[in-house]
Structures are given as structure tokens and as C-alpha cells.
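> sharing a sequence plus its predicted fold:
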Amino acid sequence: ETSQGRALLPQDPAARAEARRLWAWVEAACEEVTDTLLTERVMQWVKRDRQPDSARLRRGAHALRGRLTFLNGLLELNGYLACRELSLADLAAAAHLSAYDYFGDVEWNAVPELKDWYARMKSRPSFRPLLADRLQAVRPVAHYTDLDF
């Protein structure tokens, strides 16, 4: 918060509190989904001790849809998640979304505001290295690095 660079928390105290609240919400809400989907998809491939649990994958996909709908609603109001400017909440959500998008888990047509916002996030120079990361055995969906998906 004392950096001379671009602030990732708003100056306004109420907006700053909202950015922190949403940042914490994103981390907690997405942790459950990320743990379920990525554990079943990636860790089971690495361990090779059992097949992915389809019931867990369905629960994770259902939970993901609810979170995405909520984020889409916030973006309809603000343009960004916590306020009218980029904050830590946006960066946290974009990082989680990139993991879901890698596997094609996001139904982008159901969340148009989120899709537009994510395209803007993907276009940021600081985000491009994240899109270049690859899992050794799993390729991303075709549109993963496409900025105009």
C-alpha cells in the first residue's frame, strides 16, 4: 500500500474495504472449486491411483456456475469487481478464472460481462505470462490464449 506504482486498492476507504472483502471472498469461494476441479483433473492424472470422480466434478462445475454468475453481476454494476477501477479482487479472480478456462470449464456465453472483463484482463501485459504456462500432459482449450475469444 505504500508502493509508488499503480495502487491495487482504491483510495476511497469504503471502496478499499470492499476490494479487500471481495478479494477474500474470491480466494475462499474459488478455493473450493479449484480444489475440486483441479484435484480431480490434474492430481488424479499425476497420481494415477484412480479415475476422476465424476460426482465431484459435477459438484465443482455446479459451484463454479454460481460463483461466475455472482461475479458477472458485480461486473454489471461496476465494470470491475469491487469498484470502478482494477483492484486486487480482479487480479485474484482472473488468476482463478485462467485455471478454469484452461480446461474449458467456463460457459462464457452465460456470463457476458465476465467474458468481456476477462478479455480485458487477458490483454494486460502482466497477465500474458500466466497464459503461456502449460501443464505437461494437458493442453488448454483452443481459445485459452486468444484475447478475442
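Cool, got the structure.

> only C-alpha atoms for contact and neighbour calcs from this point on.
Fine.

> mind listing what's buried along stretch 101-117?
Of the residues in stretch 101-117, those scored as buried under the neighbour-count criterion (16 or more other CA atoms under 10 Å) are 101-103, 105-106, 108, 111, 113-117.

> ok, structure two:
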Amino acid sequence: MSHRLYHVPLSPFCRKVRLVMAEKRLEVELVEERYWDQEPDFLRRNPAGKVPVLRMNGVMMAESQPICEYLEEKHPEPPLLPRDPEGRYEVRRICAWFDDKFHHEVTANLLYERVNKKVMGQGYPESRNVKAGAKAIKYHLDYMAWLLDQRRWLAGDAMTMADFAAAAHLSSLDYISDVDWNRSENVKDWYAKIKSRPAFRGLLADQVPGFPPPPHYADLDF
């Protein structure tokens, strides 16, 4: 196989790439990478020392959004970006929202505090950060509900890369039971739709040693 993804199972950035590849039916070998050890071999693959890193046909690629857009250009079916510039802008805006704002306000304060610190041997969660993340996620879920009041999917009437970006973050947090799915029926219905796609099966099978997922995590009727 000529495709290899260096990843961490609960990384939302890696999950976004996995979802796009699975939706486009691209087989990929998954290699778990302890990127925090900063091994020389990994730094040669990506001097930034971050995952995901995709090796595709002998070419090394880093950064999730450029990787996903490369995959879209290389394998345009099924399309995950609209054809019109305004639609593409909206998809990119929402991807940036989750990979920047949501990540810093929610994912980093919940997932990284509860899981990454332990896995990396960096001590215990900072309760102040966990509380900030638990508060911030309510705002983001409400924003998603507002978008879904007007659209079938987050960026419009078709499923796009924006939905995968959001689902990548929320699925990582759902693995540690940090999403209140009862807050919005719209958001829960949206997640149920995307969670039931064949592309999601790999994510639902993930297991992180020392962190068993809750029973509802892989349940399509959660």
C-alpha cells in the first residue's frame, strides 16, 4: 500500500484526514506515532513535530487542512468542497472555526488535559482548564444548533469537509463523554447522521489503552 498515515487515535486533526480518506474510499495504513517523543525519524517526516503526516505515493504531507484539500483535488469524488467560491469559502471558514477556535477553547482544555497529559506523562489535569472547556463547549454546540436551524449540514445543504472537521473534534470528546448530546436535538441528529456513515467505522473502533470508551460511543442509536 502506498498510503501511510502517521497519527494519534484521538487527535481530531488525524481523524479529519481519516474521515476524508475513508469517504473517498482510499485505503491507508495507520501508524501510531508518539510525536511528543520527537524522534529523529519522525522529525525528518515533519520538522514541525506534529501529526498527522500522510505519506502518499512517496510524498510526505503535513497539516490536516492542506492534506484534506490535496485529497479533494486528487480524488474529487465524492466531492467534499462545493463548486462555487462562496460555498468553498464557507466550508473553509467552518473548518478553521473548529481547528482553531474550538480546538483552543474546548479540545485542548478537555481532551488534552484529561487524556494527553496522562499519555505523555505530563502530570494531572488542570481543573481550571477543564472547567473552561466544559463551559466553552456549550457555546459551540449552540452555534452549531443555530447553523443547523438554517441548513441541512454545517456549511450548506450538502455534507462537506466542514462536517468532518466538526465531527472529528466532537467524536474525540465523545470518547471521553464530554459532549452533552441532549443540549440540542439538531446537533444530535446531525451527529447521528454522520456517525452512521461507513467512513466513521474506523473511528468508532478506536481503543486507547487506559481509557475505555463509554458504551454509547460506538452506538449508532446513542
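Thanks, I have it. Quick caveat, the model's predicted, so the values are computed rather than measured.

> identify the farthest-apart pair in the buried residues of stretch 101-117 of structure 1.
Every pair in these was compared (CA to CA); the two farthest apart turn out to be 103 and 113, at 20.2 Å.

> how about residue 192 of structure 2, what's its partner in structure 1?
Residue mapping for residue 192 of structure 2 onto structure 1 gives residue 119, with TM-score structural alignment as the criterion.

> what of residue 129 of structure 2?
Taking TM-score structural alignment as the criterion, the aligned counterpart of residue 129 of structure 2 in structure 1 is residue 56.

> which residue, other than its chain neighbours, is closest to its match?
For residue 56 of structure 1, ignoring the flanking residues on the chain, the nearest one in space by CA to CA, 6 or more residues apart in numbering is residue 36 at 6.5 Å.

> helix/strand/coil for that neighbour?
Following DSSP: H, G, I helix; E, B strand; the rest coil, the label given to residue 36 of structure 1 is helix.

> and it, what does it touch?
Residues in contact with residue 36 of structure 1 (CA atoms under 8 Å, 6 or more residues apart in numbering) are 56-57, 60.

> do the same with residue 196 of structure 2
The contact partners of residue 196 of structure 2, by CA under 8 Å, 6+ apart, come to residue 220.

> what about the residue with the largest distance to the centre of structure 2, distance to residue 175 of structure 2?
Here the centre of structure 2 is the reference, and by CA atoms, centre = their mean the most remote residue is residue 40, at 26.3 Å. As defined by CA to CA, to the nearest Å, residue 40 of structure 2 lies at a distance of 31 Å from residue 175 of structure 2.

> same question for residue 160 of structure 2.
Applying CA to CA, one obtains 23 Å for the distance of residue 160 of structure 2 from residue 175 of structure 2.

> what residue of structure 2 matches up with the residue nearest to residue 56 of structure 1?
Counting by TM-score structural alignment, the partner of residue 36 of structure 1 is residue 109.

> quick one: which helix or strand includes the residue nearest the centre of structure 1?
Structure 1 has residue 97 as the residue nearest its centroid, 2.2 Å off, counting by CA atoms, centre = their mean. Residue 97 of structure 1 belongs to helix 88-102 when elements are defined using DSSP states H and E.
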